[in-house]
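Asks: Predicted model, plus sequence, below.
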Amino acid sequence: MNILRSPPVPFTDQASVSERRSNLLDASTISPAGFAWLMLGISVSMMLCGSVTFFIGFMLMPWVIGLLMVFYVAGIVSAISLLGRSIICNALAPPSPRKHIPDNCFFCSSLGFDN
């Protein structure tokens, strides 16, 4: 906690410069054991958060796979329905009359297809 705490600020003007320096050095230094505990706390908290995230993902994975399968089945049913509708409508529809292209068509005469 020494590294996280701000240095003490003297409120009197009578404090000497050396006293201020010693207060700043004491508050800003940390022992090797304190640094090790700080790193241990950070690593444990990261492991716990990672484990919780992994557990949530592991529990939700069957739902994700199930939803994916529902979308695949819906896509296959939609494609089969569209294919069947196009075949049935094409088979039952009366043949459309062909359009008559006049003999004096400008496009045909410009290409040299005059009759």
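Replies: Received it, and whenever you're ready, just let me know what you need.

Asks: From now on I want contacts and neighbour counts done on CA atoms only, so please keep to that.
Replies: Will do.

Asks: what about I3, neighbour count?
Replies: Neighbourhood size, I3 [other CA atoms under 10 Å]: 15.

Asks: in which helix or strand would I find it?
Replies: Element membership for I3 (DSSP states H and E) is empty, with no helix or strand holding it.

Asks: repeat for S81
Replies: helix 32-92.

Asks: Show me what that helix is packed against.
Replies: Contact partners of helix 32-92 among helices and strands, from 3 or more CA pairs under 8 Å, 6 or more residues apart in numbering; DSSP states H and E: none.

Asks: going on from that helix, what's the next piece of helix or strand?
Replies: According to DSSP H and E, the helix or strand after helix 32-92 is helix 106-111.

Asks: Now do that next one: everything it contacts.
Replies: Helix 106-111 is contacted from outside by D114, using CA atoms under 8 Å, 6 or more residues apart in numbering.

Asks: roughly how far apart are M69 and G57?
Replies: 18 Å (CA to CA, to the nearest Å).

Asks: and what of S18?
Replies: 56 Å.

Asks: take the one below as the second:
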Amino acid sequence: MMRTQPQNQQDYYSKIFYELSALVLNIMRSPPPSIDFSDQAPSIHHRRRREGPSFQQITPAGFASLLLGVSLALMLCGSVTFFLGFILMPWVLGLVIFLYFVGVVSSISMIGRSILCHNSAPPSPRKDIPSWKLL
């Protein structure tokens, strides 16, 4: 059976997917930064930048490198998350079992106390109320 998610949660995931897609497309569209290591005058660099960016298409090797980097980042994040969960899970299970044990012992103690101490409690002193006060 498939659960339906609330509309605002679906919108949240749609926005995240849209932003990620836009980021990847912008990376693919933008040319690599041109870094000039020559000893030319800085005025030449300004003239080159004013001419406008020359958009280059991404090569298949560049696209493969991009996808490889994205998949590597996802694997690394997933591995770190798995490692943290693997380390913390025994602590969480231990805490849950401890609290369950404390709850069971507490309830057994309350049941035992109510059974054993019910008849041994001294009766509370009663005051006889005159019949004329009851009316």
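Replies: Ah, there it is. These numbers come from a predicted model, not from an experiment.

Asks: TM-score of the superposed pair?
Replies: Once superposed, chain against chain, the TM-score is 0.58 (TM-score structural alignment, normalised by the length of the first structure); 102 aligned residues with a CA RMSD of 3.8 Å.

Asks: buried ones in stretch 88-104 of the first structure?
Replies: By neighbour count with 16 or more other CA atoms under 10 Å, stretch 88-104 of the first structure contains no buried residues.

Asks: Apart from its chain neighbours, what residue comes closest to Q57 of the second structure?
Replies: The shortest distance from Q57 of the second structure to any residue other than its chain neighbours is 6.8 Å, reached at R29 (CA to CA, 6 or more residues apart in numbering).

Asks: Against L67 of the second structure, how distant is that neighbour?
Replies: 14 Å.

Asks: before we move on, what about P123 of the second structure?
Replies: 81 Å.

Asks: what's the counterpart of A121 of the second structure in the first structure?
Replies: By TM-score structural alignment, A121 of the second structure lines up with A93 in the first structure.

Asks: Now do the contacts for that match.
Replies: By CA under 8 Å, 6+ apart, A93 of the first structure has no neighbours at all.

Asks: any residues touching the helix or strand in which L24 of the first structure is found, and which ones?
Replies: Using DSSP H and E, L24 of the first structure maps to helix 17-28. Contact partners of helix 17-28 of the first structure, identified using CA under 8 Å, 6+ apart, comprise N2, I3, R5, S6, P7, P8, P10.

Asks: who's more crowded, S18 and G57 of the first structure?
Replies: G57 (12 against 9).

Asks: What lines up with that one in the second structure?
Replies: So G57 of the first structure corresponds to G85, using TM-score structural alignment.

Asks: Trace L40 of the first structure over to the second structure, please.
Replies: In the second structure, L40 of the first structure lands on L68 (TM-score structural alignment).

Asks: check contacts around the residue nearest to Q57 of the second structure.
Replies: F55, Q56, Q57, I58.

Asks: now swap in A15 of the first structure and tell me
Replies: Counted by CA under 8 Å, 6+ apart, A15 of the first structure has zero contacts.

Asks: The residue nearest the centre of the second structure and E19 of the second structure, how far apart?
Replies: The structure's the second structure has its C-alpha centroid closest to T81; by CA atoms, centre = their mean the separation is 9.7 Å. Distance, T81 of the second structure to E19 of the second structure, using CA to CA: 23 Å.

Asks: ditto for P90 of the second structure
Replies: 36 Å.

Asks: returning to that earlier point: going through the contacts of helix 17-28 of the first structure, which ones are buried?
Replies: Among those, none counts as buried (16+ other CA under 10 Å).

Asks: now, among those, which is nearest to G84 of the first structure?
Replies: Nearest to G84 of the first structure, judged by CA to CA, of those is I3 at 72.6 Å.

Asks: Sounds good, over and out.
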